[in-house]
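S.K.: please find the sequence and the predicted model below.
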Amino acid sequence: MGVCTAFHVVMGDLAVHLLQGLIGEEVTQNQRVLLIFAIGWLVVLPLSLTLTSDSILLSTTAVVGFTCFMVVVGSCGYVCFMDAVKGNILSNLPSSAMMEGVHVVLLISVVMSIPSIIQPCRQAIGTLLFEQQVNGTFSVKGDMSLCQHIATTSILLFLTMTAGILVQDVETVLGVVGTTTGAIICYIFPSLMQSKLRKGTVSGKVDHAARIYF
């Protein structure tokens, strides 16, 4: 959800830049909000509802697009501008017809990537909340009914879109995601897994008793 929020921020920045070029004047905050909601509900939501775990077209397109931008605009941009590079590296480059085309292609790539991010998040929620256990285990498919599928996708999109509107700095979003998930993956989850595995052992019972006592 954090990465999806960052993508909404980037999507908003790109869309605002293109709209400013079309209308020739500064885009207001209200116009930015309407623009993000319009793209989200009219484009991203239908794509997210139709995307399944077997659909690889959007994922492949997004990966290829971002790889090209990373190698060409990213690497070459850092070599050219070094410490002067901005958070959005495209802002360092002069405005031209080619750069407008780059913004359009990047916007399309971002929009097509959001459904690919929502899909595994929706699958995890489906496994956690809706899927029934079989012989004490989950199939980890995240199967859900049509209503649950639509409701979960809409809620995920609304929450991440709202967060992307409120926090307009993509660096802040990625910083929060990196610090929280990094600590969880590196320290909290391994400890919980170890505690779970040692729960029935003698040392595990001693540790549990010690934690209760202290």
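M.R.: Happy to help now that I have it.
S.K.: use CA for all of it now, contacts and neighbours both
M.R.: OK.
S.K.: tell me the buried residues in the longest helix seen in the chain?
M.R.: When the chain is parsed with DSSP state H, its longest helix is helix 97-125. Using 16 or more other C-alpha atoms under 10 Å as the burial criterion, the residues of helix 97-125 that qualify are 100, 103-104, 106-119, 121-125.
S.K.: check what contacts the helix or strand following that helix and list those residues.
M.R.: On the C-terminal side of helix 97-125, the nearest following helix or strand under DSSP states H and E is helix 146-166. Here helix 146-166 makes contact (C-alpha atoms under 8 Å, 6 or more residues apart in numbering) with 1-2, 4-9, 33, 36-37, 40, 45, 48-49, 118, 122.
S.K.: again, only this time at 7 Å
M.R.: With C-alpha atoms under 7 Å, 6 or more residues apart in numbering as the test, helix 146-166 has contacts from 1, 4-6, 8-9, 33, 48-49, 122.
S.K.: now the element after the helix or strand hosting residue 59, going C-ward?
M.R.: Residue 59 belongs to helix 57-69 when assigned by DSSP H and E. Sequence-wise, the next helix or strand downstream of helix 57-69 (DSSP H and E) is helix 76-81.
S.K.: buried stuff in that following helix?
M.R.: If you call a residue buried by 16+ other C-alpha under 10 Å, then helix 76-81 has these buried ones: residue 77.
S.K.: how far off centre is that helix?
M.R.: With C-alpha atoms, centre = their mean, to the nearest Å as the basis, helix 76-81 stands 26 Å off its chain's centre.
S.K.: next one for the comparison:
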Amino acid sequence: MRSAILAAMGLCMFIYTVVAFSGLRVAELEGVGAIPGNVLDLFSSTDPLGLAMRVAISVAVTLAFPMLCLPCRSTVDHLVFGGGAFAASDAGARHRVEALFVVSITLLLSTTESDLSKVFGFTGATAGAIICYVLPVCLYLRLRCLRPAAERRMTLPIAVLSCFLLLAMIPGVVLMTWQVV
């Protein structure tokens, strides 16, 4: 199993590297100074190679959606409902509502923005923020509930202190990154 995962990772890395260098080479041959966020914008709308790549990306995005929707729905279910058992009488209806919510949000985002690079950028930024800042807190609080009451009493003061320290760093970061134009 491990060798299959490593082989898949290596193949993906190879394909992504070839695509990246090919896009940069085409941009160099076309005399483009700045590379756009979406390399396919370098190709005209009548170019058969550009059209083939657009179709391939559309198919890949369409086929990848179900693989991303199920874990997203499952994560929402675990965070909101504690991962309720499938045997619960309302589990099927609850899962349908959660899936409808995820699909609706996705449809809303996809219809409001047509530039795929902006959608990927937004998705990466929000997912990164959620993974780095929101999920650890949710998991900590979920696990903290299992601790004895004496240990749980310190949760609120520690949380307030942590928020205060984060807020205290903001002026320093602003001053360090401030650039006068």
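M.R.: Here it is on my side, so go on. Note that the structure is predicted; figures quoted are calculated from it, not measured.
S.K.: now which residue in structure 2 aligns to residue 113 of structure 1?
M.R.: Under the alignment (TM-score structural alignment), residue 113 of structure 1 maps onto residue 64 of structure 2.
S.K.: how close does its match get to residue 141 of structure 2?
M.R.: Distance of residue 64 of structure 2 to residue 141 of structure 2, computed by C-alpha to C-alpha, to the nearest Å: 32 Å.
S.K.: which residue of structure 2 lies farthest from its centroid?
M.R.: Largest separation from the mean C-alpha position in structure 2: residue 150, at 37.3 Å (C-alpha atoms, centre = their mean).
S.K.: name the helix or strand for it, please.
M.R.: Here residue 150 of structure 2, judged by DSSP H and E, is contained in helix 149-152.
S.K.: check the mean deviation of that helix from structure 1.
M.R.: The superposed helix 149-152 of structure 2 is, by mean C-alpha distance after the TM-score superposition for structure 1, a mean 6.4 Å from where its aligned residues fall in structure 1.
S.K.: SS state for the residue lying closest to residue 173 of structure 1 once chain neighbours are set aside?
M.R.: Leaving aside its sequence neighbours, residue 173 of structure 1 sits nearest to residue 6 (C-alpha to C-alpha, 6 or more residues apart in numbering; 5.9 Å). At residue 6 of structure 1 the chain is in helix, as set by DSSP: H, G, I helix; E, B strand; the rest coil.
S.K.: what is the burial count for residue 6 of structure 1?
M.R.: 25 (other C-alpha atoms under 10 Å).
S.K.: do residue 119 of structure 2 as well
M.R.: The tally of other residues near residue 119 of structure 2 (other C-alpha under 10 Å) stands at 15.
S.K.: distance check, it against residue 61 of structure 2.
M.R.: Counting by C-alpha to C-alpha, the gap from residue 119 of structure 2 to residue 61 of structure 2 is 12 Å.
S.K.: likewise for residue 115 of structure 2?
M.R.: Counting by C-alpha to C-alpha, the gap from residue 115 of structure 2 to residue 61 of structure 2 is 13 Å.
S.K.: closest to the centroid, which residue in structure 2?
M.R.: residue 127 (3.5 Å).
S.K.: that residue is in what secondary structure piece?
M.R.: Counting by DSSP H and E, residue 127 of structure 2 is found in helix 116-129.
S.K.: that helix vs structure 1 - mean distance after superposition?
M.R.: The superposed helix 116-129 of structure 2 is, by mean C-alpha distance after the TM-score superposition for structure 1, a mean 3.6 Å from where its aligned residues fall in structure 1.
S.K.: which SSE is immediately downstream of that helix?
M.R.: helix 135-144.
S.K.: so which bits of that following helix are buried?
M.R.: For helix 135-144 of structure 2, the neighbour count (16+ other C-alpha under 10 Å) marks no residue as buried.
S.K.: packing partners for it?
M.R.: Using 3 or more C-alpha pairs under 7 Å, 6 or more residues apart in numbering; DSSP states H and E as the contact test, no helix or strand touches helix 135-144 of structure 2.
S.K.: quick one: that helix to helix 116-129, angle?
M.R.: Calculated by axes from the mean of the first three to the mean of the last three C-alpha atoms, to 10 degrees, helix 135-144 of structure 2 forms an angle of 30 degrees with helix 116-129.
S.K.: and stretch 58-74 of structure 2 against structure 1, how far off on average?
M.R.: In the superposition against structure 1, stretch 58-74 of structure 2 averages 1.3 Å from its aligned positions (mean C-alpha distance after the TM-score superposition for structure 1).
S.K.: ok, average deviation of stretch 150-163 of structure 1 from structure 2?
M.R.: Stretch 150-163 of structure 1, aligned to structure 2 and superposed, deviates on average by 2.6 Å (mean C-alpha distance after the TM-score superposition for structure 1).
S.K.: and that stretch, what's buried?
M.R.: Across stretch 150-163 of structure 1, burial judged by 16+ other C-alpha under 10 Å covers 150, 152-154, 156-158, 160-163.
S.K.: again, but for stretch 164-183 of structure 1
M.R.: For stretch 164-183 of structure 1, by 16+ other C-alpha under 10 Å, it's 164-165, 167-168, 170, 173-174, 177.
S.K.: out of the contacts of helix 146-166 of structure 1, who has the most neighbours?
M.R.: Compared across the contacts of helix 146-166 of structure 1, residue 8 has the highest neighbour count, 29 neighbours, by other C-alpha under 10 Å.
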